[in-house]
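K.L.:
this is a predicted model, with the sequence first.
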Amino acid sequence: MSRLKKLVVVVVVVLGLAVGGVAWAYPSVAAAACPGCYGLRSAGDGVYVEEGVPPASVLATVAAARRLVGDFYGGRVTSPRVLACGTDACYTGIGGGREKGVAVLNRAVMLSPGGLDPVIASHEMAHVELHARVSGEVPQWFDEGLAVVVSGDPRYLKPAGAGDRCLVEPPGPLPVTLTEWLKAASADRQTYAKAACQVSRWLSGHGGRDGLLRLINDLNTGTPFTTATR
């Protein structure tokens, strides 16, 4: 075997090991890149479903979720892939955990059997939309609270038009980092309600969508979050 052929073989083997390593260590990333590799079939419009899951139902859910995000922002700049599982085995297989849904690298949204509804789907899409629009740092409580507001999740927020939409008052500072958030939210699910309360009140006092878009612009020009949200 010539040196060139040996080099080609080595490169192919290394690439194969690398891809296999990613699939083993980060199945959600691999599934987002290749849904078919995990048994998900295309339902069209960037949506992939597990065998046995009605495509029309998931497509309707995704369309409703996209409308929620688009209506809130006045349009969308993102359209993440959606991976929808009808069984726990499927969701675990693509890297899911105990959550109902999750955003993957701001490129895809994974939905568990309990997350096949517009509220959960739009919550995760809201994360993707915000991250695509913002280049500056946003504290985790604001990211999560905004996603609750966008989705209108009735578990954590009163309906729009109810005046003050808060269900739970934030007693003090909320988690800033993802690690802090995961720890707090696992101990108290109402952490989402507290964040949603704080964000909804901020939006009410800063012009709603227009205020949020100004905040995003300020963050993108280098203004610190604490200064931009005053």
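P.N.:
Arrived safely, thanks for sending.
K.L.:
all contacts plus neighbour counts: C-alpha atoms, from now on.
P.N.:
OK.
K.L.:
for the top helix by length along the chain, buried residues please.
P.N.:
Ranked by residue count and defined by DSSP state H, the top helix of the chain is helix 3-25. By neighbour count on 16 or more other C-alpha atoms under 10 Å, the buried set for helix 3-25 is Ala23.
K.L.:
tell me what the following helix or strand past it is packed against?
P.N.:
Next in sequence after helix 3-25, counting helices and strands by DSSP states H and E, comes helix 27-33. In terms of contacts (3 or more C-alpha pairs under 8 Å, 6 or more residues apart in numbering; DSSP states H and E), helix 27-33 is packed against helix 3-25, strand 101-104.
K.L.:
got CSV for the ones you listed, with distance to Asp71 too?
P.N.:
Formatted as CSV, those follow (distance: least, C-alpha to C-alpha, whole Å):
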stretch, distance to Asp71
helix 3-25, 36
strand 101-104, 20
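K.L.:
tally of neighbours for the closest residue to Tyr156 other than its chain neighbours?
P.N.:
In this structure, Tyr156 finds its nearest non-sequential neighbour in Ala193, 4.2 Å apart by C-alpha to C-alpha, 6 or more residues apart in numbering. Residues lying near Ala193 (other C-alpha atoms under 10 Å) number 27.
K.L.:
ok, now the one 5 residues further on?
P.N.:
Other residues near Gln198 number 20, with proximity taken as other C-alpha under 10 Å.
K.L.:
would you double-check that Leu83 falls in a strand?
P.N.:
Yes. Leu83 sits within a strand when classified using DSSP: H, G, I helix; E, B strand; the rest coil.
K.L.:
verify the stated contact: it with Arg107.
P.N.:
No. Counting by C-alpha atoms under 8 Å, Arg107 is not a contact partner of Leu83; they are 11.0 Å apart.
K.L.:
okay, and the common contacts of the two?
P.N.:
Residues touching both Leu83 and Arg107 by C-alpha atoms under 8 Å, 6 or more residues apart in numbering: Ala32.
K.L.:
circling back to that earlier point, what does the longest helix of the chain rub up against?
P.N.:
29-31.
K.L.:
circling back: would you tell me which of the helices and strands packed on helix 27-33 gets closest to Pro35?
P.N.:
Comparing the helices and strands packed on helix 27-33 by their distance to Pro35 (C-alpha to C-alpha), the top pick is helix 3-25, with 11.6 Å.
K.L.:
please compare the first structure with the one that follows:
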Amino acid sequence: MEATAPQARGRRRWPWVVAALVAVALVAGGVLVRAYPSVAATTCPRCYGMTPVRDRLYAEPGLSAADRRRLVEVYDAATRQVDDFYRGRESAPTVLACFSADCYARIGGGGERGMAVRNQALMLSPRGIDPVIAAHELSHVELHARLGSHADEVPQWFDEGLAVLVADDRRYLLPPTAPDRCRDAAPGPLPETLDAWLRAATADEQVYARAACRVQRWVQAGGGPEAVLRLVTRLRAGADIDTLLTS
């Protein structure tokens, strides 16, 4: 059956519509890559020259066999640390590890040792190829994965202090054998938002110790890591975070 004039015009428009949608998608992708290279890199590690090492673990190409073994050992130790605290993991993040500053800059990193990207990935700088740093970032990812849409309700100081505790970071906590693991128990408010936390941590890195002190004491008072698991369950059920952290 012969198409009518309006039908023919409609059919002729479809290729233009498809082309326009493709163009919009390409522009949006280009904006994402320029504005958020870390998101783009963790979404497509191979696009940024990263090569698979094992599972969802990627590294820059050209590593020696010794460096690859070291990376796997760091990754295994960090995941065990998180598994032990959370009684298993619900997250399965993509991990991008850089052994050179150029690699880390290329995937969107800055001066930090490591960085969690949403609740799906993390990046490690050359200074972050360390079980403590990797476990710290894995803790962020795990907590956010468990909380889902409620992750934004948790104040940044609690998220950071918990990551220090999970990673057993002795820069900011005394050894587990100490009666009180706090290195800095100074009172006062702690940063609630990510922006405020970044400003505070840039001015005084010991804000990690103060946050870790409060989280460690809260966890200890609640009977150990189970306190965090209960917090996740109750927060997802609609409980108020301030009430949970003060009870």
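P.N.:
Yep, that arrived. For clarity, every value in this text was computed on a predicted model and none was experimentally measured.
K.L.:
on that earlier part again, any idea how far the residue nearest to Tyr156 of structure 1 is from Gly93 of structure 1?
P.N.:
Between Ala193 of structure 1 and Gly93 of structure 1 the computed distance is 30 Å (C-alpha to C-alpha, to the nearest Å).
K.L.:
for structure 1, which segments are assigned as helices?
P.N.:
Under the criterion DSSP H, structure 1 carries helices at the ranges 3-25, 27-33, 55-73, 88-93, 118-133, 140-151, 178-187, 191-205, 209-220, 225-228.
K.L.:
next one: the residue nearest in space to the middle of structure 2 from Glu160 of structure 2, what distance?
P.N.:
Structure 2 has Ala116 as the residue nearest its centroid, 2.1 Å off, counting by C-alpha atoms, centre = their mean. In this view, Ala116 of structure 2 and Glu160 of structure 2 are 11 Å apart by C-alpha to C-alpha.
K.L.:
any residues in contact with both of these two?
P.N.:
Common contacts of Ala116 of structure 2 and Glu160, defined by C-alpha under 8 Å, 6+ apart, comprise His140.
K.L.:
burial check on Gly70 of structure 1, number of neighbours?
P.N.:
Gly70 of structure 1 has 18 neighbours, counted by other C-alpha under 10 Å.
K.L.:
now for it: which residues touch it?
P.N.:
So Gly70 of structure 1 contacts Arg76 (C-alpha under 8 Å, 6+ apart).
K.L.:
map it across to structure 2 for me.
P.N.:
Aligned by TM-score structural alignment, Gly70 of structure 1 pairs with Asp83 of structure 2.
K.L.:
cool, Lys158 of structure 1 as well?
P.N.:
Checking TM-score structural alignment: Lys158 of structure 1 goes with Leu174.
K.L.:
ditto for Cys90 of structure 1
P.N.:
Taking TM-score structural alignment, Cys90 of structure 1 has Cys103 as its aligned residue in structure 2.
K.L.:
so what's its match closest to, chain neighbours aside?
P.N.:
Cys103 of structure 2 sits nearest to Glu60 (C-alpha to C-alpha, 6+ apart), 6.7 Å away.
K.L.:
that neighbour maps to what in structure 1?
P.N.:
Counting by TM-score structural alignment, the partner of Glu60 of structure 2 is Glu50.
K.L.:
list the contacts for that match?
P.N.:
Taking C-alpha under 8 Å, 6+ apart, one finds 39-41, 84-86, 90 in contact with Glu50 of structure 1.
K.L.:
next: Tyr156 of structure 1.
P.N.:
Shown in contact with Tyr156 of structure 1 (C-alpha under 8 Å, 6+ apart): 148, 166-168, 190, 192-194, 196.
K.L.:
who wins for neighbours among these?
P.N.:
Ala196 (33 neighbours).
K.L.:
ok, Pro191 of structure 2 to Pro175 of structure 2 distance?
P.N.:
For Pro191 of structure 2, the distance to Pro175 of structure 2 - C-alpha to C-alpha - is 25 Å.
K.L.:
quick one: which of the two has more around it?
P.N.:
Set Pro191 of structure 2 next to Pro175 and count neighbours by other C-alpha under 10 Å: Pro191 wins out with 18 against 14.
K.L.:
I'd assumed Tyr208 was in contact with that one.
P.N.:
No. Using C-alpha under 8 Å, Pro191 of structure 2 is not in contact with Tyr208, being 10.5 Å away.
K.L.:
how far away is the aligned residue in structure 1 for Arg236 of structure 2 from Gly93 of structure 1?
P.N.:
By TM-score structural alignment, Arg236 of structure 2 lines up with Asn220 in structure 1. Asn220 of structure 1 sits 37 Å away from Gly93 of structure 1, going by C-alpha to C-alpha.
K.L.:
also Leu83 of structure 1?
P.N.:
12 Å.
K.L.:
show the contacting residues for the residue nearest to Tyr156 of structure 1.
P.N.:
Ala193 of structure 1 makes contact with 145, 155-157, 166-169, according to C-alpha under 8 Å, 6+ apart.
K.L.:
how about the residues you listed, which pair is most distant?
P.N.:
The span of the contacts of Ala193 of structure 1, defined through C-alpha to C-alpha, is set by Arg155 and Glu169 at 14.1 Å.
K.L.:
number of nearby residues for the aligned partner of Arg146 of structure 2 in structure 1?
P.N.:
Counting by TM-score structural alignment, Arg146 of structure 2 corresponds to Arg133 in structure 1. By other C-alpha under 10 Å, the residues close to Arg133 of structure 1 number 16.
K.L.:
ok, now which ones touch Arg133 of structure 1?
P.N.:
77, 216.
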